[in-house]
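Asks: Can you look at this prediction? I've put the sequence above it.
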Amino acid sequence: MPMSSLPTAILSHMKIITNVPPPSLRSIPRLKASKIIDYGQLNELCHMRGLEYKSFHIILSAHEEFISQYPKIFVKKETKLKPKERKTQPPESEETHNIAVYLKKVHGNRNLYRQEAFEESIRKLLTILKKSPTQRTKQEHNIVWKMLKTIPDLTEKINSEQLKSLSMNIFSETWIKGSTVFGNDGFYVILKGLARLQKDPYKHLVEDIKSATSLMSSNCYSFVYNQDFKNTSITDLCVSSKCLKLKQWSTFGTLEITPGIQSDKIAYAVVTEEDCEIIKIPAKQYENLKLEMMKHDIAKKENLISKCPCYVELPTVSISKLATFIKWKKFSPGHVIAESGSIITFVAFINSGYCEIYRNIIAFVNLHTKMKKVRKLVYMGTLNEKESFGEISVLLQVPFACTLIAGSEVELAIIEDKNIFALDTFTQQYMLKNTRPTSGHLTDEDVRNEYVEKEKKREWETFKRNTMKEIFRSNGIIPDFGKWTHNWASIPRNLKTSLIN
């Protein structure tokens, strides 16, 4: 703003207060005021009442008011966040029951509230569940399975493999407001809407506490009987039961099939207070799935035993007995499964992977000035799929002859020693007669010769490598830096012409 347009009173009171002559026009920097100064506020400030008087006290009071109002002439810039810096925060008034949101907020991450994305995933899930199971794609089946795995009450009762199989056939049911849903024939999950228990929780606990605990899930919306309710009065409990609601992801019903549950339908009933979307896992379907998977598992175990070379002639009845005791167990590569010199406590059949066989030997090692005896492990071979080990060590209670180390990820079918001793005499005698010790055909002389051969080969390789290095060094040759070894990304400019010619 040009100095001449300022009121003379402002310039005069500046001289009186500061005892400094008014600044010249050159001393005022030129500002791009069109974007910084609000000229409306500046006009009001220049015509402020009291600046036209020459009295010292009047000018002083006007000056103080002028200074207080002076910052208003500058327009404040609105800071806009870049797209990467924008953060979506939850509304202050909106509440959520997801404890993960609050935990992440405590750790300083505010970009966590994804309510819109969550609702979109629910809508997508409901769209898939409305389709017939035969019309869903493989990707849609995986979406349903992954969403069901996030429900704690389901994962506590059903393992991942069973849940994946059940998710292939479930669908969503729509229940209008005021409907009564009986949960005595399956396990239900509320995906959308609000419901309440039909029966009073306290009365139900008095009649059948066990039934109540199986009905009501352990999440934050369900009623759980514990020690905290021992000192609670009946009145307080009944009042609190009025507020008992089943909301989204709440569960009710049962996966057990018993005559008592069939007769007491009302114990597992809820009343919808809104239009609800509910998925159902039928108890009968779950029971059939368990039986089918159990039969498949037993058939897999029997097939593994029957294909083992030592058990080809074992009767089917004995194979079935062995299969009932089998437990699956996995070992990572490098894990020591059995150690030489100790009595093994199980019989194992290799279902997948392989094990490396090592035998112990006492060898002399040259340690600078003296020889010392050292225990060495000598590799003698492998145990592959459909082979077994441990029968003789368990039945005769003798130390295991070798050390077994997992060469890859190994899955074993294991029968513990207590179950082996519980078998009939015929099966035990058959196992002793037809099985042989692991690496039992190898004598101590064979192990010693194998060790000597390996040591000779190792020493020769070391001697050959050191000799070649010494020859190269004495002739000034450095490996990988020779005349004809070049790792160029492109041909150097000074060589292109000669190469083309």
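Replies: Structure received.
Asks: from here on, contacts and neighbour counts on C-alpha atoms
Replies: Fine.
Asks: biggest helix in this structure by residues?
Replies: helix 444-474 (DSSP state H).
Asks: following it, which helix or strand shows up next?
Replies: Downstream of helix 444-474, the next assigned helix or strand under DSSP states H and E is helix 493-500.
Asks: Are we agreed that residue 356 is in a helix?
Replies: No: looking at residue 356 with DSSP: H, G, I helix; E, B strand; the rest coil, it is strand, so not inside a helix.
Asks: which non-adjacent residue is nearest it?
Replies: Nearest non-adjacent residue to residue 356, counting by Cα to Cα, 6 or more residues apart in numbering: residue 382, 4.4 Å away.
Asks: So that neighbour sits against residue 353, correct?
Replies: No: using Cα atoms under 8 Å, residue 382 is not in contact with residue 353, being 10.3 Å away.
Asks: Do a quick rundown of the strands in the stretch 101-250 of the chain.
Replies: 172-175, 180-182, 186-192, 195-197 (DSSP state E, counting those that start in this stretch).
Asks: can you put these in JSON lines and add distance to residue 303 and mean neighbour count?
Replies: Shown next, in JSON lines, are the strands of the stretch 101-250 of the chain (distance: least, Cα to Cα, whole Å; neighbours: other Cα atoms under 10 Å):
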{"stretch": "strand 172-175", "distance to residue 303": "39", "mean neighbour count": "16"}
{"stretch": "strand 180-182", "distance to residue 303": "43", "mean neighbour count": "19"}
{"stretch": "strand 186-192", "distance to residue 303": "34", "mean neighbour count": "22"}
{"stretch": "strand 195-197", "distance to residue 303": "49", "mean neighbour count": "23"}
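Asks: try this one side by side with the last:
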Amino acid sequence: MPLQTNAIGLQCGGNRIITGIDYSRLEALCRTSGLADCSDSKSTEEAHKDFMSSYQKIFLLPKKASPHVPLQSNSRPTYVPWGVQHGGNNASWDMSRSHSHGRLTQDHLITHTLKALRKLPIERSQTEQQTIRRVLNVFPCLTSLLSRQELHQISTIAVLESWERGQTIFGRHGLYLVLRGTVKLHPQEVARTASKTAMIGVGGCFGSLEEQGAGEVTVGDVGEVTQCAVTQDNCEILRIPSTAYAKLRQEIEAQKSALRQSVIQTCPFYLHWPKLSIKKLSDLIQMRHLPANHALVRQGEVSPFVAYIRTGECNILQDVPGLVGKLHRKKGNRVRYVVVGTLGPRESFGEVSVLLDQPSPCSVVTATEVKMGVILPDALKGLDSVSRALMLQTARPSHGERSQEQMNRMYVAQERQKEWVHIKKRVLSDALFYNGIVQGSGKWSRGRRIQQDARSQPCPSSL
């Protein structure tokens, strides 16, 4: 067996790399007859040529690795990160990966939606209804045709139809939304001309939500009157029946009308109104949702609308001009006001100001989020004289008249109460800080935190 030296990777002349020396060949080379030794100091010419031609064979060269398939029987599997295997350092690969993940998520959602749509509307669960609404809100052709409330309830009447390739779909029975496949629309004007046809893919719709007669046609999303469509593939098409949609609109309108009437009827002053007058007044109402600290009416100006509060509270403010005292020695023309009352649910304001075109004696500002029904002055102009007279008779002032002296006293009491609350809060915070008590920490909060952690931990018997 050849022996190797400890020097690995020696470099000789000619840029050759040797890994060791074969001592068996070196010993055989030294036994060559004719070489110089202790008895003969000169080598023969023939022995010298043999030595020079074969001495290079004593050096061991690195073996060339031949192509082969590595055996995996005795080797352990090596973990390689997923991103390294698939080019994790490549930005384009990461982008395509995220796009493919989005497509997979979208396909998964559409698959679940199709599965839910294959059931009858009465058999769908609340979760399936929410999944259908989530998908239908993505299609612009539906969001442009339906209101928000209609989109929320359209999943209760939508049905899924499966069509094979080459079948004809007549669009006079409702609105058709393509979920899978493609269809070809036929405009009525050029029904015989194949070059004028239009292709509709996923997300396109044709048909109409309005009920059509026997001789009428429907309208497609290409802007032309279309009568039928031919499927180019096996298609999954969502159909919204026009008759069911008409009933749904009637139900939604009835719910809105009942809500508007309830807003008026809950007010005590309108409790004994006849139903016909309430119906006329409710048709003029618009529902609004306003945030807190929103000025509804300004003192000295005509009210912009008649309001009926459904939920929330409003403050009635009145200006206090010409007040001079110890509490107000600062320079400036700041408008001072005092809270003279509040308005809550089942109350109204603005009738007299709008009908008689009079400036409001006070300001109204929302204290919380308020939901209310409002009637604009232009809408009240078309109201009959009987209903207008009833509104003037039933309207009551929001607060009684007060003298200037009473207003000054109320304002001083209000400012003193504000100052007292401010002083009490400051003294309490200083006392807590002096004693090293910080809000949100300490033994009491620690005890509460331990109790909360104990409640959140599972019971040992359940493990």
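Replies: Cool, got the structure. Every value quoted in this text rests on a predicted model; they were computed, and no experiment measured them.
Asks: can you count the residues close to the counterpart of residue 105 of structure 2 in structure 1?
Replies: With TM-score structural alignment defining the correspondence, residue 105 of structure 2 maps onto residue 117 in structure 1. By other Cα atoms under 10 Å, 10 other residues sit near residue 117 of structure 1.
Asks: For residue 228 of structure 2, what is the corresponding residue in structure 1?
Replies: Aligned partner of residue 228 of structure 2 by TM-score structural alignment: residue 269.
Asks: Now for its match: which residues touch it?
Replies: By Cα atoms under 8 Å, 6 or more residues apart in numbering, the contact set of residue 269 of structure 1 is 180, 181, 182, 183, 184, 197, 198, 199, 253.
Asks: Give me the residue at the spatial middle of structure 2.
Replies: Among the residues of structure 2, the one closest to the centroid is residue 134, at 10.4 Å (Cα atoms, centre = their mean).
Asks: what residue of structure 1 takes the place of it?
Replies: Going residue by residue (TM-score structural alignment), residue 134 of structure 2 aligns to residue 146.
Asks: Buried residues, stretch 490-501 of structure 1. List them.
Replies: By 16 or more other Cα atoms under 10 Å, stretch 490-501 of structure 1 has no buried positions at all.
Asks: And the contacts of it?
Replies: Outside stretch 490-501 of structure 1, not a single residue reaches it (Cα under 8 Å, 6+ apart).
Asks: one step back: quick one: the match of residue 134 of structure 2 from residue 161 of structure 1, how far?
Replies: In this view, residue 146 of structure 1 and residue 161 of structure 1 are 12 Å apart by Cα to Cα, to the nearest Å.
Asks: Next: residue 398 of structure 1.
Replies: 40 Å.
Asks: So which of these two has more stuff around it?
Replies: Counted by other Cα under 10 Å, residue 398 of structure 1 and residue 161 do not tie: residue 398 has more neighbours, with 13 against 10.
Asks: In structure 2, what sits opposite the more buried one in the alignment?
Replies: Checking TM-score structural alignment: residue 398 of structure 1 goes with residue 358.
Asks: Thought residue 350 was touching that match, still the case?
Replies: No: with contacts counted by Cα under 8 Å, residue 358 of structure 2 stays clear of residue 350, the gap being 9.8 Å.
Asks: Could you check how many residues crowd around the alignment partner in structure 1 of residue 406 of structure 2?
Replies: Using TM-score structural alignment as the criterion, residue 406 of structure 2 maps onto residue 446 of structure 1. Residue 446 of structure 1 sits with 12 neighbouring residues when counted by other Cα under 10 Å.
Asks: pretty sure residue 371 of structure 2 contacts residue 307?
Replies: No: in this structure, residue 371 of structure 2 is not within contact of residue 307 by Cα under 8 Å, at 10.0 Å.
Asks: between the two, who's got more neighbours?
Replies: residue 307 (25 against 19).
Asks: The more buried one pairs with which position in structure 1?
Replies: Per TM-score structural alignment, residue 307 of structure 2 is aligned with residue 348.
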